[in-house]
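Engineer: Next comes the sequence, and after it the predicted model I'd like to discuss.
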Amino acid sequence: MKEFSIHTFELTDKVVLITGGASGLGEYYTQAVSKVGADVFVVANEQRGWEETRKAVEANGRRVVFMQQDITEPGAAKKIVDKALEEFGRIDVLINNAGMQRRHDLVDFPDEDWQAVINLNLNALYYLSHEVAKVMIKQNRGKIVNIGSMQSYRAGKFIYPYAASKHAVMGLTRAYADALAPYNIQVNGLAPGYINTPMTKALQDDPVRSVEIREHIPAGHWAEPRELMGAMVFLCSDASNYINGVMLPVDGGYLLR
C-alpha cells in the first residue's frame, strides 16, 4: 500500500472514459478529473459543448478526445472501447454519466418513452461497463463510477422509467462491485441531489415544488454543479480504493428527511 498523501487524490496520467462528458453535469466531471491530472475520452451523441470542454481540459494541461456516438446503438460499447484503446492504450476509469428523463402521467405514459429511458440509463450503461470490465480485468485495476440519483432511493412520481433505471443502476453497481473486486476494480456510484442546472430550471421555477424541495434539504439550498466535483475525484482516485459497491449521495442531506 502506498503511503497516504495529497497525491492519493490525483489522477496523474490516468485515462478516464466518460459518456455525456461535454454538457450538463458531465462537463463538470470532465473538468474535475482533468484538473487532477487525467486525460479524458468523451463520448457524446452530439457535439454540443465540445469546444468549451476541449479548452477547459487543455487549460489544465491534459488531452481530451471526443467520439460522437449514440451509446444505445447495438455494438456501440465495443466501438467505444476499441476507439479509446486506440487513442490512449488503456482505460483506468469509466464514468457512466449519460442519461435522460421523460415525464408523463401514469395512464398516458408512452411505451416509446419507457424504452428510450431504460435503453440509455440502464442498458447502455450495462453494455459499456461489461466491455470496459474486460479491459480492466486484463489490467488488474480500474474504477467504474455510475451516476445514480435521488430516485435511486425514492419514488419518482411521473418519471417511472427514470426511477426504475436509477434503482437498477444501484443494484448493478453492487453486483459489479462484488464480481470485479478480486481484480482490483472498484465500482461505485455518485447520486446527485437537486442541482442548479438547465435540466432542473422548470422545477426551480415552479413556485410550489421549488420551495418544497429547498425546505427538504438540510443545507437549505440547491447545489451548484462544482459541489459534485470533489466527490467524483474521490471515487476515481486511489483515495477510494477500499470503497466498493457504494452509492454516494451528494445531496445536502436531502435523504435525511
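Structural biologist: Cool, the structure landed.
Engineer: use CA for all of it now, contacts and neighbours both
Structural biologist: Fine.
Engineer: Test my guess that Leu106 contacts Pro161.
Structural biologist: No. Between Leu106 and Pro161 there is no contact, the gap being 10.8 Å when judged by CA atoms under 8 Å.
Engineer: Comparing the two, which shows the higher neighbour count?
Structural biologist: A side-by-side neighbour count of Leu106 and Pro161, using other CA atoms under 10 Å, places Pro161 first with 24 against 11.
Engineer: helix/strand/coil for that one?
Structural biologist: What DSSP: H, G, I helix; E, B strand; the rest coil gives for Pro161 is helix.
Engineer: That one contacts Asn121, doesn't it?
Structural biologist: No. Between Pro161 and Asn121 there is no contact, the gap being 9.1 Å when judged by CA under 8 Å.
Engineer: for the stretch 1-150 of the chain, what spans make up the strands?
Structural biologist: For the stretch 1-150 of the chain, the strands defined by DSSP state E, counting those that start in this stretch occupy 15-19, 39-44, 64-68, 93-96, 142-147.
Engineer: And the shortest one, what does it pack against?
Structural biologist: Contact partners of strand 93-96 among helices and strands, from 3 or more CA pairs under 8 Å, 6 or more residues apart in numbering; DSSP states H and E: strand 15-19, helix 124-139, strand 142-147.
Engineer: what's next to it, contact-wise?
Structural biologist: Here strand 93-96 makes contact (CA atoms under 8 Å, 6 or more residues apart in numbering) with 14-19, 125, 129, 132, 142-147, 236.
Engineer: same deal with stretch 241-254?
Structural biologist: Taking CA under 8 Å, 6+ apart as the rule, stretch 241-254 contacts 148-150, 170, 173-178, 181, 186-194, 216-223, 228, 231.
Engineer: Show me just the buried residues among the residues you listed.
Structural biologist: Among the contacts of stretch 241-254, those buried by neighbour count (16 or more other CA atoms under 10 Å) are 148-150, 170, 173-174, 176-177, 181, 186-194, 216-217, 221-223, 228, 231.
Engineer: Restricted to strands, list these.
Structural biologist: Assigned to strands by DSSP state E, the following of these qualify: 186-192.
Engineer: got a list of what the residue nearest to Thr200 when sequence neighbours are not counted touches?
Structural biologist: Excluding the flanking residues, the one nearest Thr200 by CA to CA, 6 or more residues apart in numbering is Tyr194, at 8.0 Å. Contacts of Tyr194 were listed using CA under 8 Å, 6+ apart, and they are 200, 222-223, 251.
Engineer: Next up, the contacts around the residue nearest the centre of the chain.
Structural biologist: In the chain, the residue lying closest to the centroid (CA atoms, centre = their mean) is Asn97, at 3.0 Å. Asn97 makes contact with 18-21, 26, 146-147, according to CA under 8 Å, 6+ apart.
Engineer: at 6 Å instead, please
Structural biologist: Contacts for Asn97 (CA atoms under 6 Å, 6 or more residues apart in numbering) come out as 19-20, 147.
Engineer: what about it, distance to Ser5?
Structural biologist: 29 Å (CA to CA, to the nearest Å).
Engineer: alright, now check it against this:
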Amino acid sequence: MHPFDLHGRRAVVTGAGRGLGQAIALGLARAGADLLLLGRPGSQSGTVEQVAGLGRDVVAVDLDVSDHDAVERVAAGINRDHRVDILVNNAGIIEREDSVDVSRHSWNRVLDVNLSGLFLLCQAFGRPMTERGHGKIVNVASLLSFQGGIRVASYAASKHGVAGITKALANEWAPLGVQVNAIAPGYMATDNTTALRTDPDRARSILERIPAGRWGEGADIAGAAVFLSSPAADYVNGHVLVVDGGWMAR
C-alpha cells in the first residue's frame, strides 16, 4: 500500500463545515478515506456535497462540541455503527478581549470547545483504537501552543493544553499502536483571523515576519493532516507539526 493511501479507512473530522476543517476533510477524502463529519446543524452540507463528489462515503452528524454529554452520546453511537480509524479534532473557537475583561462564561466557552471537548473525543474514539491496536488522532493546535498572543488568553491557554494532551496521550497510547499528534497552523486566511487581516498595521507586521510572504490556506494544512493520518506517520508520536510558512523560524 502506498504510505499515504487512506482507502479503507474511516475518519471523523470535527468542525468541517468551512475553513481548515473543510480543507482537511477534502484532503483525507482525496487520499481515499470515508468520512464522518461532526459539527453544528446545517453547517456541513457544502462539505458533504464536495466529499461525495470525490466518490467517498460521507455522513454529517450534528454535534456541539461544547455539549459534553452530547459528545459522549454521539461518539458512543458512532463507535457502535462504525470502525473509526482516524480522528481529527479541528473544531475550535477564539474570543479576542483584554484579559482583565474576560468573563468566566467566555473563558469556559472557549475551554469547553477547544480543550475539554477535544479530550473527551480523544477518549471516546481512542478507547476502541487502543483495544484494536491501531488508530490515528490528529489534534489541531496553534502557534499559540507555543506563544502567548495578544488579547486571546483563553485561546492560548486552550491551545497550550492541546499540545499537552497530545503528548500525554502519545505517551500512553503509542505502545498500544495509536499515534497521537497535532498540527499547529500558522497565520491562516480563515474566519478566526478576519480581525487581524482587516487591521492594516497588524496584517503588515504579521506578513513581514512570515518568510513565505503570505497567509496560509486550507490546502497547506490538508497535506499535513493526510501525512499524520497515514501509515507514513506510524513512527511519529506526540509531535506538534508547525505549518506556518516559517514564522517560528524568525
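Structural biologist: Here it is on my side, so go on. Nothing here was measured: the structure is a model prediction, and the numbers come from that model.
Engineer: Please identify which of the contacts of Asn97 of the first structure is nearest to Ala84 of the first structure.
Structural biologist: Distance to Ala84 of the first structure across the contacts of Asn97 of the first structure (CA to CA) is lowest for Thr19, with 12.0 Å.
Engineer: What is the burial count for Asp205 of the first structure?
Structural biologist: Using other CA under 10 Å, Asp205 of the first structure has 11 other residues around it.
Engineer: Show me what it lines up with in the second structure.
Structural biologist: Using TM-score structural alignment, the partner of Asp205 of the first structure in the second structure is Thr198.
Engineer: repeat for Ser152 of the first structure
Structural biologist: Checking TM-score structural alignment: Ser152 of the first structure goes with Ser145.
Engineer: Skipping its backbone neighbours, what lies nearest that match in space?
Structural biologist: His160 (4.1 Å).
Engineer: As a check, name the ranges of all helices in the first structure.
Structural biologist: In the first structure, the helices defined using DSSP state H lie at 24-35, 50-59, 76-88, 111-118, 124-139, 160-180, 201-205, 209-216, 229-236.
Engineer: Most tightly packed of the ones you listed?
Structural biologist: Sort the helices of the first structure by mean neighbour count, taking mean count of other CA atoms under 10 Å, and helix 24-35 sits at the top with a mean of 24.
Engineer: how about the contacts of strand 93-96 of the first structure, which pair is most distant?
Structural biologist: Spatial extent of these (CA to CA) is set by the pair Lys14 and Leu125 at 21.1 Å.
Engineer: what about the residue nearest to the centre of the first structure, distance to Lys35 of the first structure?
Structural biologist: Relative to Lys35 of the first structure, Asn97 of the first structure is positioned 18 Å away (CA to CA).
Engineer: so who does Ile210 of the second structure touch?
Structural biologist: Counted by CA under 6 Å, 6+ apart, Ile210 of the second structure has contacts 245-247.
Engineer: Alignment lookup: it to the first structure.
Structural biologist: Mapped onto the first structure by TM-score structural alignment, Ile210 of the second structure lines up with Ile217.
Engineer: Next one: the residue nearest to its match when sequence neighbours are not counted from Ala124 of the first structure, what distance?
Structural biologist: If the residues on either side of it in the chain are set aside, Ile217 of the first structure comes closest to Tyr254, at 4.5 Å by CA to CA, 6+ apart. To Ala124 of the first structure, Tyr254 of the first structure is 28 Å away according to CA to CA.
Engineer: Contact partners for the residue nearest to Ser229 of the second structure when sequence neighbours are not counted?
Structural biologist: Nearest residue to Ser229 of the second structure, sequence neighbours excluded (CA to CA, 6+ apart): Lys136, at 5.5 Å. Contacts for Lys136 of the second structure (CA under 6 Å, 6+ apart) come out as 86, 178-179, 229.
Engineer: could you dump the helices and strands packed on strand 93-96 of the first structure to a markdown table with distance to Pro110 of the first structure?
Structural biologist: Formatted as a markdown table, those follow (distance: least, CA to CA, whole Å):
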| stretch | distance to Pro110 of the first structure |
| --- | --- |
| strand 15-19 | 26 |
| helix 124-139 | 20 |
| strand 142-147 | 25 |
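Engineer: The ones you listed: which one's closest to Asn60 of the first structure?
Structural biologist: Closest to Asn60 of the first structure of these is strand 15-19 (CA to CA; 14.4 Å).
Engineer: Which positions in the second structure sit opposite the closest one in the alignment?
Structural biologist: Going by TM-score structural alignment: strand 15-19 of the first structure matches residues 10-14.
Engineer: Next, the mean deviation of the matching stretch compared to the first structure.
Structural biologist: Comparison of stretch 10-14 of the second structure with the first structure after fitting gives an average deviation of 0.7 Å (mean CA distance after the TM-score superposition for the first structure).
Engineer: any idea how far the aligned partner of the residue nearest to Ile217 of the first structure in the second structure lies from Phe146 of the second structure?
Structural biologist: Counting by TM-score structural alignment, Tyr254 of the first structure corresponds to Trp247 in the second structure. Separation of Trp247 of the second structure from Phe146 of the second structure (CA to CA): 12 Å.
Engineer: The residue nearest to the centre of the first structure corresponds to which position in the second structure?
Structural biologist: Aligned by TM-score structural alignment, Asn97 of the first structure pairs with Asn90 of the second structure.
Engineer: Then Val81 of the first structure?
Structural biologist: Taking TM-score structural alignment, Val81 of the first structure has Ala75 as its aligned residue in the second structure.
Engineer: any idea what sits nearest its match, other than its immediate chain neighbours?
Structural biologist: Spatial nearest neighbour of Ala75 of the second structure, excluding adjacent residues (CA to CA, 6+ apart): Ala124 at 6.2 Å.
Engineer: Counterpart of that neighbour over in the first structure?
Structural biologist: When the first structure is aligned by TM-score structural alignment, Ala124 of the second structure is paired with Glu131.
Engineer: go on, Gly135 of the second structure?
Structural biologist: For Gly135 of the second structure, the residue aligned by TM-score structural alignment is Gly142.
Engineer: tally of neighbours for Arg257 of the first structure?
Structural biologist: Arg257 of the first structure: 8 surrounding residues under other CA under 10 Å.
Engineer: Look up the closest residue to it, ignoring the ones flanking it.
Structural biologist: His216 (6.6 Å).
Engineer: Distance of the one you found relative to Ile159 of the first structure?
Structural biologist: 20 Å.
Engineer: Appreciated, that's everything.
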